[in-house]
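K.L.:
Task: produce atomic coordinates for the following.
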Amino acid sequence: MKDNYKQYFIDILRKYRLGTASPEEVNFLEKYYDLFNANEDLSLTDEDSIRIKDLIKGSIDQELEHHQHIKPRNSWQWVKYAAAASVVLMLSVTLFILLSPRTDKNHLTASANDVDPGGNKAILTLANGKKIVLDDASKGQISDQIGINITKTADGQIVYNVTGDESIVNEPTQNTISTPNGGQYTIVLSDGTKVKLNAASSLTFPNSFRKSDRIVELKGEAYFEVAKQTGKRFQVRSEGQTVEVLGTNFNINAYTNEDKIKTTLLEGSVKVLLGQNNMMINPGQQTLADRTTTSLLKKDIDPEKEVAWINDQFFFDNDNLKSVMREVSRWYDVDVVYTGNIPDKKFFGGIPRSSKLSEVFKILELNNVHFEIKGKTVKVSYSSTP
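P.N.:
Okay, here's the model as predicted:
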């Protein structure tokens, strides 16, 4: 029954995304929230029902706000559709978690040795070597360089402001913001470009952009909202790849433990360069750059999955276990150890990144994956039977 429900939701969701769902199927997804009023039919406790309703409402509000921000030219109906699709997928997996049987052993192990999610943590390193722990810094001015004022806003962002004429700024110096495992941070560069860094990432950038090109270097993953400046290209260099833009929104995943560098475009257009190869991509497309062969491929993708992390969501869509665990390892700052044979199973679903580690692992339990948390180490194994 559980597997049948899972496939049913996935099939409808895929048709909904492609625009081929019947009116009855669309109505089912949009009215699905009302099913939670029938607790006795779903075997949900009152506590479960309240928790899921709050989760759905918060996720919808967050998704709608995000899509309105990054896609202002798109219709409200598209925004509603995209938000509903991701929320329904997360909702269906939440139901599977609540309705699927769990052994008391796994549940107690997770409760006793749980791990909290990551949060806003980063270190800013100035050109003179001074390091500022941003999660400890108070809001307001945190550094003052010649012609440049660096402040921390009330919501935790770091903002570089040019004070007066840029010509009074000395030769631009390089600064670096870096996040640890379990950290993320948002910074606004001196040209107004906003960058959100994911866990275990770093961005090196000049304190002021005075040359014809604006150049930054990325390690790890970041989402960019590039401010438009006529005649000044914005370049992101990472692991031999260069992304060139004038003003647009895109995501780069360049972790060294991932097979390829993924550049995903949400708005505008970008040129991706690797070795002798270069390629233009449009919104909804992604390049896959191979560091070893310098090959560059392009494909159409669902950008919502690639940028789920900026909305504080995990979003798994046909991902294998080791790919999922690399993402989990970075966000929860844990080491992962595999025991026995791990099959190439695929995982679907979403869950807030604000969840404790045990909540994430409940999704994996649905596919006969077992875990044991000991301190900052997670042992993962698989069995052919639940």
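
K.L.:
CA only for contacts and neighbour counts going forward, please
P.N.:
OK.

K.L.:
Centre-most residue in this protein?
P.N.:
The residue lying closest to the centre of the chain (CA atoms, centre = their mean) is Trp309, at 1.8 Å.

K.L.:
Here is the second sequence; please produce its structure so I can put it next to the first one:
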Amino acid sequence: MQDLKDLYYKFLSQKCTPEEISYLMNHFLLKGEETELKKIIQAELESEHFETQDTVEVSTRLSHNRTSINNIIQEELSQKRSSWNIFLKAAAILTLITAFSWYFFKSNADHKLPGNQILASGDITPGSNRARLTLSNGESIDLENANEGLVVNKDGASYAKIIGGKLTCLLQSSGNIDTAFNTITTPKGGVYQLVTPDGSRVWLNASSELKFPSSFGPGKRVVELKGEAYFEIAKDKNHPFVVKTPGQATEVLGTHFNINNYADEEATTTTLLEGAVRVHSTNGGAGLVLHPGQQSILKGQQLKVEKADESAVLDWMNGKIVFKNESLKSIMRKVSRWYGVDVQLKGDIGDMQFWGAVSRNNNLSSILNYLKETEDLDYTITGTNVTIFKKKP
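P.N.:
Next comes the predicted model:
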């Protein structure tokens, strides 16, 4: 039989024959030899840097394994009640199966289907890095499935590259200015990060769109946004950076700020974290200068400034969904975008207020159960349709 370590790796690749699996399991139970295999497993677990998140699939699989081990113990005890080795062997098998289970989920994590997944339990997984780049020449690239280091070519020249999981636009020389707009869009359940040609960094939230030029020409650096994005602008006092949104323009020199301009929201909000920006309505009227910690709100043609709640504004950047005296219908708009679902509120519950925070890394049921436990509510999930209603008395 081949080397134990090689056989172990073959098992992880799901290429073992039934005879080899039997040999591996039996070898694990041999006196004095179990330590060797345990060391191999431990070394591999320590060499991997993956989140052992307790998902529904993992919990189900491990629960099944534990049940199987318990059945083995009970069956053996009915025949050999005095054998302490039964427990030792069962524990050893469980240790091995548990380790294999984690590897099973880790190895299959790289082969997930795109988009939010509908689980067998009826739950839905959270969003992930997903976006599509459409070049000005009409070429379209799926960035979700783009490999690290991929070079994006435009009209025969290298234009951008996937670096560190984000789209990085290559700096263009002054003699090769191309101001034609490219578009990057994120779907429901998708976020993405890019670096524009001037070195500015942009994080796009779900269901968002950013139009930006292949290279910035002389004058202002202009981009167009629909949805929500967080910006860290490269400083260039001679070339102000302008973010255009429907009904508004935000001009900066170098700063950190967030703009929320979803079509289904009641207002456009611009929140400043660092530096200074000038916000003005495209319908006319005097602009407003924001200072760090302030937020402008454009509703209709009225533009006003108030103190910002940065933790709530930047919840999506921090991996959370935060609501502070926020209505259920407002919270569900966030949920719909992040989990890729359609939400129906039955009855007079849309204006119910909630206070709390949940992780955006959890499945959909996490936030729904939180709301359910806070108020007298219940819900159903059917495919990508969510219905929330008052509990029956």
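
K.L.:
quick one on the thing from earlier: whatever residue of structure 2 lines up with the residue nearest to the centre of structure 1 sits in which helix or strand?
P.N.:
When structure 2 is aligned by TM-score structural alignment, Trp309 of structure 1 is paired with Trp316. According to DSSP states H and E, Trp316 of structure 2 maps onto no helix or strand at all.

K.L.:
what kind of secondary structure is Gln7 of structure 1 in?
P.N.:
Assigned by DSSP: H, G, I helix; E, B strand; the rest coil, the conformation of Gln7 of structure 1 is helix.

K.L.:
and what of Gly349 of structure 1?
P.N.:
At Gly349 of structure 1 the chain is in strand, as set by three-state DSSP.

K.L.:
Return the distance of the alignment partner in structure 2 of it relative to Thr387 of structure 2.
P.N.:
Using TM-score structural alignment, the partner of Gly349 of structure 1 in structure 2 is Gly356. Plainly put, Gly356 of structure 2 is 21 Å away from Thr387 of structure 2 if you go by CA to CA, to the nearest Å.

K.L.:
ok, now Tyr103 of structure 2?
P.N.:
As judged by CA to CA, Tyr103 of structure 2 and Thr387 of structure 2 stand 36 Å apart.

K.L.:
and what of Lys324 of structure 2?
P.N.:
22 Å.

K.L.:
quick one: the strands in the stretch 201-350 of structure 2?
P.N.:
Counting by DSSP state E, counting those that start in this stretch, the stretch 201-350 of structure 2 has strands at residues 201-204, 208-213, 221-232, 241-245, 248-252, 256-261, 268-274, 277-281, 288-290, 294-299, 302-307, 320-327, 342-345.

K.L.:
so what does the shortest one touch, helix or strand wise?
P.N.:
Secondary structure elements in contact with strand 288-290 of structure 2, counted by 3 or more CA pairs under 8 Å, 6 or more residues apart in numbering; DSSP states H and E, are strand 277-281, strand 302-307.

K.L.:
matching residues in structure 1 for it?
P.N.:
Counting by TM-score structural alignment, strand 288-290 of structure 2 corresponds to residues 279-281.

K.L.:
What mean distance separates the matching stretch from the matching residues in structure 2?
P.N.:
In the superposition with structure 2, the average deviation recorded for stretch 279-281 of structure 1 is 0.8 Å (mean CA distance after the TM-score superposition for structure 1).

K.L.:
start to end distance for stretch 231-240 of structure 1?
P.N.:
Stretch 231-240 of structure 1 end-to-end distance (CA to CA) = 24 Å.

K.L.:
Please identify the buried residues of that stretch?
P.N.:
Residues 232-239 are the ones in stretch 231-240 of structure 1 that count as buried (16 or more other CA atoms under 10 Å).

K.L.:
Repeat that for stretch 248-262 of structure 1.
P.N.:
Under 16+ other CA under 10 Å, the buried positions of stretch 248-262 of structure 1 are 248-255, 260-262.

K.L.:
Give me the contacts around it.
P.N.:
Residues outside stretch 248-262 of structure 1 that contact it (CA atoms under 8 Å, 6 or more residues apart in numbering) are 70, 201, 218-228, 238-239, 263-270, 286-291, 306-307.

K.L.:
So how do I select the buried members of those residues in ChimeraX?
P.N.:
To isolate the buried members of the contacts of stretch 248-262 of structure 1 in ChimeraX, using 16+ other CA under 10 Å:
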select :201,218,219,220,221,222,223,224,225,226,227,228,238,239,263,264,265,266,267,269,270,286,287,288,289,290,291,306,307
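
K.L.:
Trp78 of structure 1 looks like it's in a helix, true?
P.N.:
Yes - checked against three-state DSSP, Trp78 of structure 1 lies within a helix.

K.L.:
Map it onto structure 2.
P.N.:
Match for Trp78 of structure 1 (TM-score structural alignment): no aligned residue.

K.L.:
what are the ranges of the strands in the stretch 51-200 of structure 1?
P.N.:
Along the stretch 51-200 of structure 1, counting by DSSP E, counting those that start in this stretch, strands occupy 119-120, 123-125, 131-133, 140-145, 148-152, 158-162, 174-178, 183-188, 194-197.
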